[in-house]
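I would like the atomic coordinates for the input below:
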Amino acid sequence: MKKALYRKRICAEKEKLTPEKVFHTPQYRDLLTSIGHEITGGKLTTLRLYDDKNSGIAGWNQGETVAVNLGNQITSSFLTLELKSDSLIGILGHECGHYRYTDSALRKRYAEHMLNGSWYPKEPVPENAQEKEALDAMNVYFERKDKAILSIFLQTASYLSNLLNDMYIEEKMCALFPGSIRRGILMNRDRNVEWLPTLREMLETEKDRLSILMNLCAQYALSSRVNAWDGADYELIDTLKLLMPVIDEAGKAADDMERYLATNHILLIDDILYEGDTLHHCVNKTDTYFDRIVSKESYILFLREKENPKVPFYTLEVEPDGTIRQKRAEFNRQNKDIDKVTSFLTLWQKEIQKRLTQKDRKSTEESRKLRQQNYQEIRDKHVVVHGGAFAGELLADLLEKDLMDLPVESAENEESPTEIAA
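Model (predicted):
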């Protein structure tokens, strides 16, 4: 009876415990510090614990410091204190893996070279004609030292190199520490995979195909598979299949340099440059569009015909709420099929309107202000189109005529654009 009573009282006391009462104590800090010291071979000098529930970052490593966010979203998603603790130990193991194996100086050197318009450690070697075209196109911007575009290249490259590095350090740490470190790392990895959307969901919600491809790379790196059971968009899956061997080899390479070489190779796939060159319009010949992408003022989307998904059709400039600023085919034209295109895009806009978040609406307000300001500026300067089918016309008139704005309240009870052939 006494033992049963004691167990009951112990369970009652445990139920009173909260993550703050456990993880914010000096004793728990000492536990993580001791583990961190052990798994870095006694080299870890500074462990920082903090609680930021609004941050998407679970932890980080910079120089001699390893940090763990006690309030991170992954850990918070587990139900029991025991699982939460395992998750935190997994995050500590991951960041200590970076401490042990990641060459921070090399990462900095790679970024500096790219922003200064040069490949590091060396230019990738194209393996086919398409990769050669992509390399030539990228080298144009490297030679120009075009900061706006190079910053987009670096953003993609950093994501890829970090992903490949994460693969390597997690495998190393799991092999070295097969107990709580491995359990925590794999728990957190599985939770991340659970949260990843299907390919179809990404195609319906993401603004650009490059982001979707990077997400697919993350899915494959985390789980050696992708969530594409519904068979959506075989073109992207085909692209990923080309990347799989590169990702696998780079994730196992003992030398960080190999992962940067692999990153350079993967960068040879670039939809924006290909689209602009094929249609001969200005999306890849001016900094304006890239500046707008970086600031999230607008996005570049590519419309393809269902019967010819690999052939560029129309290029769109779209604001965060689906407002279409421009829709242009080859040589900045609008062809005889523009009515069909506009009809489809109207339905697509209404579908997008149903999915807007508060953040999207806020971004839209700023985007609209910038657009109106730009129109007024080019009208005041009396900017005229100098070539092509619209030579002699005011640019402001053309842009205002091309604009497809849609009131939010009209986006109800309409046919889904997924039912329209485009």
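
only C-alpha atoms for contact and neighbour calcs from this point on.
Fine.

helices and strands around the host helix or strand of residue 215, which ones?
Using DSSP states H and E, residue 215 sits within helix 209-223. For helix 209-223, the packing partners by 3 or more Cα pairs under 8 Å, 6 or more residues apart in numbering; DSSP states H and E come out as helix 147-176, helix 180-195, helix 199-205, helix 234-252.

Proceed likewise with the subsequent sequence, for comparison:
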Amino acid sequence: MNKRFPFVDWFRNSSPYINAHRGRTFVILIEGEAMAEGRGEQLIQDLALLHTLGVRLVVVYGIRPQVRQALRDDGITPYRHEGRWVADDTIMARVERIAAEQRLWLEARLSVGLPNTPLHGVELTAVSGNLVMAKPLGVREGIDYDRSGEVRRVRATAIQGLLDQGSLVVLPPLGFSSTGEVFDLDAAEVAQQAAVALGADKLILLGEAAGLHDASGQLQRQLTPAEATPLMERAAPGSELARHLGAACGAARHGVARTHLLSWLDHDALLGELFTRDGVGTMITQHRYEQLRAAELADVGGLLELLEPLERRGMLVARSRERLEHEIDDYVLIDRDGMVIGCAALHCFGDAEMGELACVAVHGDYRGGARGELLLAEVERRARRLGLTALFALTTHTAHWFFEHGFQLASVADLPPMKREAYNQARKSKVLIKAL
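Just a heads-up that it's a prediction; the model follows:
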């Protein structure tokens, strides 16, 4: 770590993401609470930075707290059902006014180019318009929702054209009908439908909660829609959690690769999620970004980088690039967003019906998460499939881990003949065997 300029190290580590995000389309929802609590300025500066890095941005904004305050000020109590208010003409007058005011504020802030600000010299063109078509919710369970609506269609071609011109597209939580009516929409639904229609690379939902946490309070960094759906169903109708999880699961099931749940209360959340490997929030995705898979020749560089610190400390026998390339089919690995963070190998001795569990390694930053057990289970599965009856391992440092996972202390004489002849007496490795 660069102690004088830690930013330099962070910048180097973020460079793969800067390159990966360039030219990508992100749909970002900023809930109205962020603006109401004065967090809009920081978010706009981050949006400007993303724009300068070549990210194609569609920004959806919410206005719920502002409308609630306006209704309270005017002594109006809206009728609510299943988390949505019935938007009659009185309520819609406030919705339309506040949506327009918020859009103008956003566009004005995106135009600031004063010296000594992050927006200095940045040419940002923010464009809005009748880009979301809507239809009324209609009568449901005997309730006429009047001008509360849902998204009918997002004009994706028009938005793509604006993005191609270098514009930042701003979408209010409003929709328009073919008959000229304006409908109140859920901002999270607008963001979801825009992300799906555009084939966005990411949907980012900025709310109050800093992602999802399990019963012990640990951040759940990644969930599939199937895992997130029960949480959504238990959430209160109309709550931020229900709306965001509904949008995230819907987007994932319709092709949006990654949806991120972040908190606008954290000034660093947006950039921290996008430009660090582990991120700061929860991601909903159909495809896990940490996966166990067979190693390929293209992984040799990553394997060398993972193994080198352990080889230097004498915990593993050094392996050359040529040896890894020759034995690559023996390896399984854990890939975390393109980085090899764990590996193990199964070397077969078919004549003895035994296999060697070798080169078990997990990156220092990712230990303690049962990844070693995951690798062991996969090697055992492979060994059984090949008809092997036992696994053996040689270790100088981690015998107790093997004992905890069913291995028994053995002797050199118990090894297959070829391995027995190649045993390095100088290392004095312990011999451990597990019956399958």
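
got a TM-score for the two of them?
For this chain pair, the superposition-based TM-score is 0.22 by TM-score structural alignment, normalised by the length of the first structure; 150 aligned residues with a Cα RMSD of 6.9 Å.

count of residues packed around the residue nearest to residue 50 of the first structure when sequence neighbours are not counted?
Nearest non-adjacent residue to residue 50 of the first structure, counting by Cα to Cα, 6 or more residues apart in numbering: residue 69, 5.1 Å away. When neighbours are counted by other Cα atoms under 10 Å, residue 69 of the first structure registers 22.

for residue 21 of the first structure, same thing?
Residue 21 of the first structure: 10 neighbours (other Cα under 10 Å).

name the element it belongs to?
helix 19-23.

what's the angle from the helix or strand that that helix is followed by to helix 147-176?
The helix or strand immediately downstream of helix 19-23 of the first structure is helix 26-39, counting by DSSP H and E. Counting by axes from the mean of the first three to the mean of the last three Cα atoms, to 10 degrees, helix 26-39 of the first structure lies at 90 degrees to helix 147-176.

please identify which of the helices and strands packed on helix 209-223 of the first structure is closest to residue 292 of the first structure.
helix 147-176 (9.6 Å; Cα to Cα).

secondary structure element holding residue 270 of the second structure?
helix 269-274.

quick check: what element follows that helix along the chain?
Using DSSP H and E, the helix or strand that follows helix 269-274 of the second structure in sequence is strand 282-284.

output the contacting helices and strands for that next one.
strand 222-223, helix 240-253, strand 258-263.

tell me which residues in the helix or strand that that strand is followed by are buried?
Next along the chain after strand 282-284 of the second structure, taking DSSP H and E as the criterion, comes strand 290-294. For strand 290-294 of the second structure, the neighbour count (16 or more other Cα atoms under 10 Å) marks 292, 294 as buried.

which helices and strands does the helix holding residue 270 of the second structure pack with?
strand 258-263.

now the strand it packs on and helix 240-253, what's the angle there?
160 degrees.

buried ones in strand 258-263 of the second structure, by neighbour count?
258, 259, 260, 261, 262, 263.

touching, the fifth one and residue 272? I think so.
It stands for residue 262 of the second structure. No. Residue 262 of the second structure is beyond contact range of residue 272, at 10.0 Å (criterion: Cα atoms under 8 Å).

longest helix in the second structure, please.
helix 89-109 (DSSP state H).

need the next SSE after it, C-terminal direction.
Assigned by DSSP H and E, the successor of helix 89-109 of the second structure is strand 126-127.

helices or strands up against the next helix or strand along the chain from that following strand?
Following strand 126-127 of the second structure in sequence order, the next helix or strand is strand 132-136 (DSSP H and E). Counting contacts by 3+ Cα pairs under 8 Å, 6+ apart, strand 132-136 of the second structure is packed against strand 149-154, strand 174-176, strand 182-184.

can I get those in JSON lines including distance to residue 404 of the second structure?
As requested, these are exported to JSON lines (distance: least, Cα to Cα, whole Å):
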{"stretch": "strand 149-154", "distance to residue 404 of the second structure": "55"}
{"stretch": "strand 174-176", "distance to residue 404 of the second structure": "59"}
{"stretch": "strand 182-184", "distance to residue 404 of the second structure": "59"}
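
quick one: which of these is nearest residue 42 of the second structure?
That would be, of those and by Cα to Cα, strand 174-176, which comes in at 24.6 Å.

which helices and strands does that closest one pack with?
Counting by 3+ Cα pairs under 8 Å, 6+ apart, strand 174-176 of the second structure packs on strand 132-136, strand 149-154, strand 182-184.

burial of residue 137 of the first structure, as a residue count?
So residue 137 of the first structure, with other Cα under 10 Å, has 17 neighbours.

check the spacing between the residue nearest to residue 250 of the second structure when sequence neighbours are not counted and residue 269 of the second structure real quick.
In this structure, residue 250 of the second structure finds its nearest non-sequential neighbour in residue 192, 7.1 Å apart by Cα to Cα, 6+ apart. According to Cα to Cα, to the nearest Å, residue 192 of the second structure stands 20 Å off from residue 269 of the second structure.

between these two, which is the more surrounded one?
Each of residue 192 of the second structure and residue 269 has its neighbours counted (other Cα under 10 Å); residue 192 has more, 30 against 19.

returning to what we had before: the helix holding residue 215 of the first structure vs helix 180-195, what angle?
140 degrees.

just put the helices and strands packed on helix 209-223 of the first structure in JSON lines and tack on distance to residue 10 of the first structure and mean neighbour count.
Formatted as JSON lines, these follow (distance: least, Cα to Cα, whole Å; neighbours: other Cα atoms under 10 Å):
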{"stretch": "helix 147-176", "distance to residue 10 of the first structure": "34", "mean neighbour count": "19"}
{"stretch": "helix 180-195", "distance to residue 10 of the first structure": "25", "mean neighbour count": "18"}
{"stretch": "helix 199-205", "distance to residue 10 of the first structure": "46", "mean neighbour count": "16"}
{"stretch": "helix 234-252", "distance to residue 10 of the first structure": "46", "mean neighbour count": "16"}
